[in-house]
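> Requesting a structural model of the entry that follows:
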Amino acid sequence: MSLRKHQTRAYWRDPTKEDLFREAFGLPDDEQPLGEVHAMLAMSGEDEAYSGKLYLSTSFLTFTSLDRRSCRLTLPLATIRRVEKLAPGQDGTAVGAFALALTLFHGLRIILQLNSLRPTNDAFCANLRIRLKASLPLMKALKPFANTFFSEYFLAPERDGAAAGDDEGRTKKKKDDEAVGELISFGDEKDKGKGREVDADEPWTTEWGTESGFHIGLGMTFKFPGDPRKLRERSKMKLWKSFLTQYGRNLTLIRYPSFTRLVLVGLPNRLRGEIWELTCGSMFLRLHNPGVYAQILRDHEGRRSASTDDIEKDLHRSLPEYPAYQDTKGIDTMRRVLTAYAWSNPALGYCQAMNLVAASFLIYMSEEQCFWCLTVLCDRLLPGYYSPSMYGTVLDQRVFEHLVQRCLPFLHEHFVRADIQLSVASLPWFLSLYISSMPMVFAFRIIDCFFLMGPKVLFQVGLAILKLNGPELLGTTDDGAFINVLKAYFATLGDSAYPNSHDPKQRQITKFQELFVVAFREFSIITDDTIASERKRFRAEVLVSIETFAKRTAIRNLASTGRLDKTQLGLAYDHFQLAVLRMRDLEREQALKAGAGANGGGSRSRAGSTASPRASPTSQTPVSPSLLGEDDARPPKEETRPEDRIDRNAFGGFLADVATWARDEKIVRNGLLEHVERKAVDHKLVDKVFAKWDREGKGSVSFQDIVYGLDGVLFNDLMQNVAWLFSIYDSDGDGYLSKDEILQVSEALLYIFRNEPGDRYLGSVSNLIQNLFEFAESTKPDPNALPSSANTAPPPAASAEVDDQDRPFLSLATFRMCILADALLEDFFDSDLTASWRLEVLVPEEKPKPQTIAGGWWSGIVNAVVTDENKERFNRLADEVGKRLDIQTVEQRPSIGKLDAAAAAIEPTARDSLFSTSTSRNKPTSAAARRASETPSNPLSAAAMRMPAYPSAPPPADMGDNPWADAQSPHAGASGGGAAGGVHDIDVQALAQQAMQRPQFAVDVAAPEGEGEGDEPYGGEADDGLLGQVDAMLQADEAAGQPQPQ
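Got it, this is the predicted structure:
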């Protein structure tokens, strides 16, 4: 697989059928579909029924109607209390139908009529029975978990009894209402609840756990943004109470058509966090991971990292106008959430603008709810938005620019002519979910729809903003004027869209209502499929830009580049990255295999990545005071985002890519077709090279280590290559080789020459072994000799035990002399070894070519067909055909390739002794004679013997200029493209900083307690007409036949 293919898979993975199933229903990543049937769903006692598909997974029963919008159900199997098969015609079922009645946790009764073939229905019911038994342990924890939802408290039987007139229930309700604060009352109760300070007896919590009441956000203590009267909280709560009573709540809620309408109107403050949990699916993650959030805080108490330092810098810049974040309680709450997420996902850690999103969520959600919601947001809804390179944000900005060009061509042409960079304004919109740009009360309305409908909402709203401000934007000439027009518009979103109209109803329409109508009606053509196809279209362009910047940054940050030039450094980086990506793919596959048998529905893993380290909640250690903001101690900082390194296995693949002798290459011919198969071949020599290049002894090598290692082999001459091989096997660095090390050297040479034709290299290595051992025996000191003087002393590294066979006794000078005695080995070390190190081009640079309509269409077809996977499939098919027809030939390609067939056929000559016949092994050798043997006067080693024992160390950083250091740094995460089409480089980090500078809006100021409780509707509308603002929009959508994904 090519480097670009590996990089693409590292950023974006095409979803499988199972992934699409999980995303459609917001299920955890370990859920596996087990079966599906055609079915019809209806509520017991109601005539309205919906046809669709019923799915069964590991822990859930899900349903979606045929139009994929009218009715949806995501039901944990643990919430099913009873399953019964209905008789034909019972409860309105058709005669002869296969029907089931499900009684749920909250008392709802659902009728499911299975319309598939009888064997399919029987198999589905058998699997359902098995999974229901497997869900029994979770049923015990269901009631405490359900008590963490506000809807459970809101619809409690005691409160219903109070509304019916029961005195005891009325007293209980009044007491609870006073504790909760400004809970909306719907009975004949006329006293208003009074807000007060929170104490330990409150029936809610803003932290975690199942024993402290329902979970709610900081708004319960510090008030929710906006005026409850203008937001019509009372009317919304009435409508939601009716819906939740009829169609279930929290875990058992059924999304009937009115659910979408209620969300579009705007969620009530106290239900917003719960509905966000439901629509994005984080509710189910929290159900399957009880206590994990608190366990992460306990496990990382007192620990510090680069991410936690960045979090501390941004804590006081997160919605500073909101009262909760002017108080230590709000700051500590946000610190814990962001810290827990940074530790749970160290590969991502913390990114700018994440604090702004978390601060907004915490207004309506508890810490634990916010943690899991943030997990779903970063992993599934907006992947890559909050990564170090922000590749997801860059890609979506490229998509948004193209959608502007397609839907608003006049504006796009004006932006190109005036050189206005659209991303200056739009990137903070997407990165902060519009929180940084518009009043919170309106941004939360957009987030309501975002969790319900998906990321397409961000694009639809963005296009609507540009369209509504089109005339003013056409008059702008630079980025500053462009931003000022949008700022003025956002500041008046609550004003009337038609202030001069004579129609009172038209004057009541606000600019924000107009924005919603334009976004969801006029831009309904922007669907999830549109966004997915546009992302796939531009991701190659964005990938090249991001990876080019990452390469330049990595090379500029090198402490030393040695003698490698700019091109060689780029190629070395490409090969290193390929090894890193291969290693990650292997780790991911191993993790998936290990998790396939271990996952029982209780663990969570990230899509497209290995399972994140989630500890099981066993320890009851209290949460760290440092995480609670009470400890000023500064523990040592840990690095949560370590540099890229490759282990020994990955290094073997890297070495096979850059050294011809570390791989086997076979040329496979099937008639007229030919392809080359490469395979890495492991050996102890690879271990030695890895240990030599691992300068820090960490068991892995970094890119800097790779540069140092390549600098020591790419520029060597004869003597330096001999010294390099000697140093590889001189493990103790004493300048001598022992007998075992000599044997290992010979084995390494045989490994290098294994694919060479003939026996000449084999004969040369055989002669070398004999020469090495002959000289080693001849220079071995006589144990009977008496060291009469310093001249007869043994070699420096010799031990007192002179008969130790492993003691060092072969020096580099002697090793050189033996190598140079063979002409073939001399040629190999002189040029062939250096030439065997080849940094091949993995990513050829192709200049963009202008494409015509026909050319773009044809190239699209070619690119879709001619892929790496298709090439591999075709080669496998050709191999099978070649084997069956007996026309396949396989040729082993030599690693060195120095000898042709004629030269390889020459028999190796017998070795010549390096010593005279008068040499006596038993005669003691004098120091002068030993020096003469180590420094012979023959031409083979006259000057060579005076060279140092090891290659010179790489030059320090200050001695050589980094060839990449002078290059101007492009913008971080630049989105590809050029001036054509109005595409600009995107300075992601600068725009992320801009998202932090959020203006303050008067409409976000919370109203004093006690206000907003009146029953007067805002703007003169009655409660019955509250949903009228979205009916026309939905009817137009239905008439156009556009699907509205949930």
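
> Please count neighbours and contacts with C-alpha atoms only from this point.
Will do.

> May I ask you to name the longest helix in this structure?
helix 566-598 (DSSP state H).

> which secondary structure elements does the helix or strand just after that helix contact?
With elements assigned by DSSP states H and E, the helix or strand that comes after helix 566-598 is strand 637-638. In this structure, strand 637-638 makes packing contacts with strand 304-305, judged by 3 or more Cα pairs under 8 Å, 6 or more residues apart in numbering; DSSP states H and E.

> What is the helix or strand that the strand it packs on is followed by packed up against?
For strand 304-305, the following helix or strand on the C-terminal side (DSSP H and E) is helix 306-314. Secondary structure elements in contact with helix 306-314, counted by 3+ Cα pairs under 8 Å, 6+ apart, are helix 328-344.

> Can you get me the centre-to-centre distance for whichever helix or strand comes after the helix it packs on and its chain?
Once the chain leaves helix 328-344, the next helix or strand it forms, by DSSP H and E, is helix 354-361. On the basis of Cα atoms, centre = their mean, to the nearest Å, helix 354-361 is displaced by 20 Å from the centre of the chain it belongs to.

> three-state assignment of residue 667?
At residue 667 the chain is in strand, as set by DSSP: H, G, I helix; E, B strand; the rest coil.

> residues touching it, list them.
The contact partners of residue 667, by Cα atoms under 8 Å, 6 or more residues apart in numbering, come to 674, 675, 676, 677, 890, 891, 892, 893.

> how about this one, so we can line them up?
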Amino acid sequence: MSFFNQLREKASQLSLFDKAEADRKPTRDELFRDEFKLPECETIVDESNAELLIVAVKSDGTSARDQSHDEGPVVYPGKLYLTQHFLVFKDSIDKRSCSLTLNLSTVKKVERIPSKAFIFALSILTSSGTKVLIQFIGIRSKSEEFSQKLKSQLKHNIPNTKKLEPFLRTLYSEFIIRKNEPGVDKSSVKAPEGGLGLLFKFPGDPKKLKDKSKLRLWYDYFRCNGRNLTLSKQKMFQKLIRVGLPNRLRGEMWELTSGAMYLRFQELGTYQRILDSHRDQRSVAIEEIEKDLYRSLPEYSAYQSEDGINRLRRVLTAYSWKNPDLGYCQAMNIVAAALLIFQTEEQAFWTLSILCEKYVPGYYSTTMYGTLLDQKVFEALVEKTMPILWTHISKNDIQLSVVSLPWFLSLFLSSMPLVFAFRIIDIFFLHGPKTLFQVALAILRINGEELLEIDDDGMFISVIKEYFSQLDDSAHPNSPDPKFRQLTKFQELLIVAFKEFSVVTDDMISKERNKHKPAIMKNIENFMKRTQLRNLPRTHHLTQDHLSNIYDRFYESIQSKKMSLGTGKSSMDFETMRQFLSGFCDWILPDDEFKYHDGDFLHRLFRAWDKSGQNELSLTDVVVGLDKLVNRNLMESISNFFGIYDPEGTGEIDREGILQVSEGLLYITKPLQDGKILDQITTNSIESYVADKVLELQTSPDDIVLPSEVNIDKEKFQREQGERYLSAASNFIQRAFEYAQPVEEPMLIDLPSSKDTEKLKANLALDPTHPLTLNVPTFRMVILADESYELLFSKTLADTIHVDRSITVTNKNGVLRDMFDGLIADGRRVASHVRRRMDSTATTSATSVTSGSSRSRTAVVSADEDDDDFDPHADDGDLMDNVELSALGDVPIGGLSDKEAQRGEDLKVLHEQSNYTKDTDQLIEFEH
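Predicted coordinates:
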């Protein structure tokens, strides 16, 4: 679950939402792709100013009349763009007047139009029979350069022309054109496959919806302006969509206006390959899909049959494999079920992909961050456009999101009758997410007067539900004007939405989203953290603060996981676990040393923590594992370590296992061997050494003279500690094989007689003819036989795992310096050693300490560095009870009790001053 190849570098990135990604402005190519719904691979190769004219050519070579323009063909001035697979044009004045997204695979012929010397023009014939005439505006050399690049891209697209014909046979627009060509045998032209509506009927009454009339209008439009991959979108195109798409053509137009058609052509056959490659595989997403299948548009008969359910299952399953970070989320089944009524499985698959990833990102994620964000945006728009209604909603504490959230999440499919919801989706795919806001605002506007009389959530919802049930009724039944009486409530809704609320633009929505996004993301992160920590198993050795730190480090370590976005895997692989542990475990080696000194301990630790057997660790796995590692109960800690090398839980390990355990002990004690960490034994030795130096200067039981400095040979103590742990490892192997039990039925292995063989048999660790096993009780005995290892499992190992270290803590000074500084800083420990020495050697205890000397290299303890006179605590009989040991500089100060801190004596320790006697010495100076 490599969150990253390396841990994120800055504490400011503790927020689990990737702020850098959120604040990044889209590039010009990204904006261009979003505007024209192009696939991700497209970039602008070249661009030019041009004028465009589209001419439809009949089969006899004559031009077809464009009924949308009674005055004849219209020339559109605008901008021409060339990408890797498309030629794109948009009107420079109004994009709605004319835009063309022409797939280069559909170009059959390109000719240069003969003209005057200063004019450069091209004629492009497409597979649909339309001719695109382009006259370039500007410097001729630039126009010729554009033409050369177009020629180059056409050559690169030649291989794609092979799949053009099979693709076109899947489109209904191609079918109705071919079927109605003069002289064509209609029986030989087969209709393409379609959605479930062909088998189970489309929602609504076809006659009332005037499907045939609408289809005729589309037929005329296709004849004159191209179709599917060659379609030019003009004002008539917008009108035909607003009045409602014919059922048989709806699936294709959704696919075209969303851009899913371009993606499907590019990835032809990918849907089936995904299904085939994951056949019979299971996942968490598939289990969730199965729960929701029969709750998908239950009012539609197709989803009461196995045919409809199987189609829905395949589409949702394929998408969960295509986008495993998202997988499957609730409400996705409702949208997919609606698509399948009008589209084939492959069409629905790609349309669902575009919908989830482009149109409403974050709506169908585990956190639903996109929906929650848009609810805040919607509330802000209500406040701006309908302040009176918003004041009423706020005053009565009506939760508007409870009402509106299902509208956005299901694209109105679960709120209003399907036949009307499909009309909204027609416009939604054409104009984008702003459609949802405009319609939602219009619903509140139309019902505003009635809602102002409502003061609770229940009645608010009831009013809206009643309105949705009457959408087919007349909006003005008592009007004397027949036209107004014929206007339905749904038509009125569209008029209000797209006329009155046309001020709601994409830019306005984007600004509101950016305004509310940080707070929404932070709330989601905090909520998810609280929820996950609350659901973790009970830990005996980790506090809530520890769990909070582990949580932050865990998800900070997984680069692909974005908590607030609800995407990415929430489990870590081995490499990520190693990086995760390196943030707070002293025995994790750097990358350059790891491969040489691993000794497979971390691999065994990973497998021991992996309870699922999927080679991935969840947060629960990590917490349970760390809880065992920081256990300070000696016997339990030893048993837990033994269990790492006994994955089957047999309570025994063989000869090889003993050697692997010894390697593991060497691995986790390497910082101790190198002296980077000091254990309690070494700490006590240094403190004893300092105490001895203090007592060496005792000349009188009445006066205690403190040395001005004490030289500590750091390397000596490091070396002694390293030798002690290496000796402990050697003794462990010797004792383990000495006390290991022989296997009851030893294996009989015939070995050739030789001197080397005799040496093997003489060594208990190497003799293959006498198998041995080491059980838990014997392992404990061997560990307890060594003082260093006993201390390791009772204290040192837990001390090397800093679960109390928050993610923002950085070690700037180095481990070695910190360990020595922390040691010297705790004056109470040194004072205790001095006290013990004095109690054992002095014949009488000092009851007071006096001194009249002034500041000197060898000085008495004074209450104030600015005062030569010293007033002791006469009622204190122990010198070191009156002494506070503190550190100077950046060395951490060890705490004394409040009582001790109030006393006037100061014993101060200086580190690494200029009067070092050796480079390897630690210099300690005592002064008043």
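
> which parts of the longest helix of the first structure are buried?
Applying a neighbour-count criterion of 16 or more other Cα atoms under 10 Å, one finds 568-585, 588, 592, 595 buried in helix 566-598 of the first structure.

> the helices in the stretch 551-700 of the second structure, which residues?
Using DSSP state H, counting those that start in this stretch, the helices assigned to the stretch 551-700 of the second structure run over residues 574-582, 591-597, 601-609, 619-629, 634-644, 655-668, 670-673, 680-696.

> Remind me which helix or strand residue 490 of the first structure belongs to.
With elements taken from DSSP H and E, the one containing residue 490 of the first structure is helix 479-491.

> Report the mean distance between that helix and its aligned residues in the second structure.
On the superposed models, the aligned residues of the second structure are on average 1.2 Å from helix 479-491 of the first structure, with distances taken as mean Cα distance after the TM-score superposition for the first structure.

> got the contact list for that helix?
420, 421, 424, 425, 437, 438, 439, 469, 472, 473, 476, 1001.

> And stretch 420-432 of the second structure, by the same measure?
Applying Cα under 8 Å, 6+ apart, the external contacts of stretch 420-432 of the second structure come out as 241-242, 244-245, 250, 254, 257-258, 359, 411-413, 434-436, 490.

> residues in the first structure aligned with it?
Stretch 420-432 of the second structure falls opposite residues 442-454 of the first structure when the two are matched by TM-score structural alignment.

> Okay, buried residues for the matching stretch please.
Within stretch 442-454 of the first structure, the residues that qualify as buried are 442-454, counting by 16+ other Cα under 10 Å.

> Rebuild those as a markdown table, extending it with distance to residue 871 of the first structure and secondary structure.
Formatted as a markdown table, the entries for those read as follows, by distance: Cα to Cα, whole Å; DSSP: H, G, I helix; E, B strand; the rest coil:
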| residue | distance to residue 871 of the first structure | secondary structure |
| --- | --- | --- |
| 442 | 52 | helix |
| 443 | 48 | helix |
| 444 | 49 | helix |
| 445 | 49 | helix |
| 446 | 45 | helix |
| 447 | 44 | helix |
| 448 | 46 | helix |
| 449 | 43 | helix |
| 450 | 40 | helix |
| 451 | 41 | helix |
| 452 | 41 | helix |
| 453 | 39 | helix |
| 454 | 36 | coil |
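
> so who does the counterpart of residue 564 of the first structure in the second structure touch?
The equivalent of residue 564 of the first structure in the second structure is residue 542 (alignment by TM-score structural alignment). When the contact criterion is Cα under 8 Å, 6+ apart, the partners of residue 542 of the second structure are 627, 630.

> Could you confirm residue 542 of the second structure falls within a helix?
No. According to three-state DSSP, residue 542 of the second structure belongs to no helix; its state is coil.

> quick one on the thing from earlier: list buried residues within the contacts of helix 479-491 of the first structure.
The neighbour-count test (16+ other Cα under 10 Å) applied to the contacts of helix 479-491 of the first structure identifies 420, 421, 424, 425, 437, 438, 439, 473, 476, 1001 as buried.

> SS state for the fifth one?
Going back to what we said before, that points to residue 437 of the first structure. Look at residue 437 of the first structure: counting by three-state DSSP, its state is coil.

> Kindly list the longest strand within the first structure.
Looking only at the first structure and at elements set by DSSP state E, the strand with the highest residue count is strand 33-43.

> Show me what it is in contact with.
Outside strand 33-43 of the first structure, the residues that touch it by Cα under 8 Å, 6+ apart are 18, 21, 48-58, 108-116, 120-121, 124, 127.

> swap in stretch 723-740 of the first structure?
The set of residues that contact stretch 723-740 of the first structure without belonging to it, under Cα under 8 Å, 6+ apart, is 688-689, 692, 712-713, 741, 744-745, 773, 797, 805-812, 815-816, 949-951.

> same deal with stretch 12-19 of the first structure?
Surrounding stretch 12-19 of the first structure, the residues in contact under the criterion Cα under 8 Å, 6+ apart are 29, 32, 33, 608.

> so what's the last one closest to, chain neighbours aside?
By that I understand residue 608 of the first structure. residue 13 (6.7 Å; Cα to Cα, 6 or more residues apart in numbering).

> Who are the contact partners of residue 92 of the second structure?
If you count contacts by Cα under 8 Å, 6+ apart, residue 92 of the second structure has them with 77, 78, 79.

> so how far is residue 538 of the first structure from the alignment partner in the first structure of the first one?
Structural alignment places residue 77 of the second structure opposite residue 51 in the first structure (criterion: TM-score structural alignment). Distance of residue 51 of the first structure to residue 538 of the first structure, computed by Cα to Cα, to the nearest Å: 38 Å.

> who's more crowded, the two?
Neighbours were counted for residue 51 of the first structure and for residue 538 using other Cα atoms under 10 Å; residue 51 has more, 21 against 18.

> and that one, helix, strand or coil?
Using three-state DSSP, the structure places residue 51 of the first structure in strand.

> Can you tell me the element residue 123 of the second structure falls in?
Applying DSSP H and E as the criterion places residue 123 of the second structure in strand 121-126.

> okay, that strand sits on what stretch of the first structure?
Residues 99-104 of the first structure are where strand 121-126 of the second structure aligns, with TM-score structural alignment as the criterion.

> cool, and stretch 366-379 of the second structure?
Following TM-score structural alignment, the aligned partner range for stretch 366-379 of the second structure in the first structure is 388-401.
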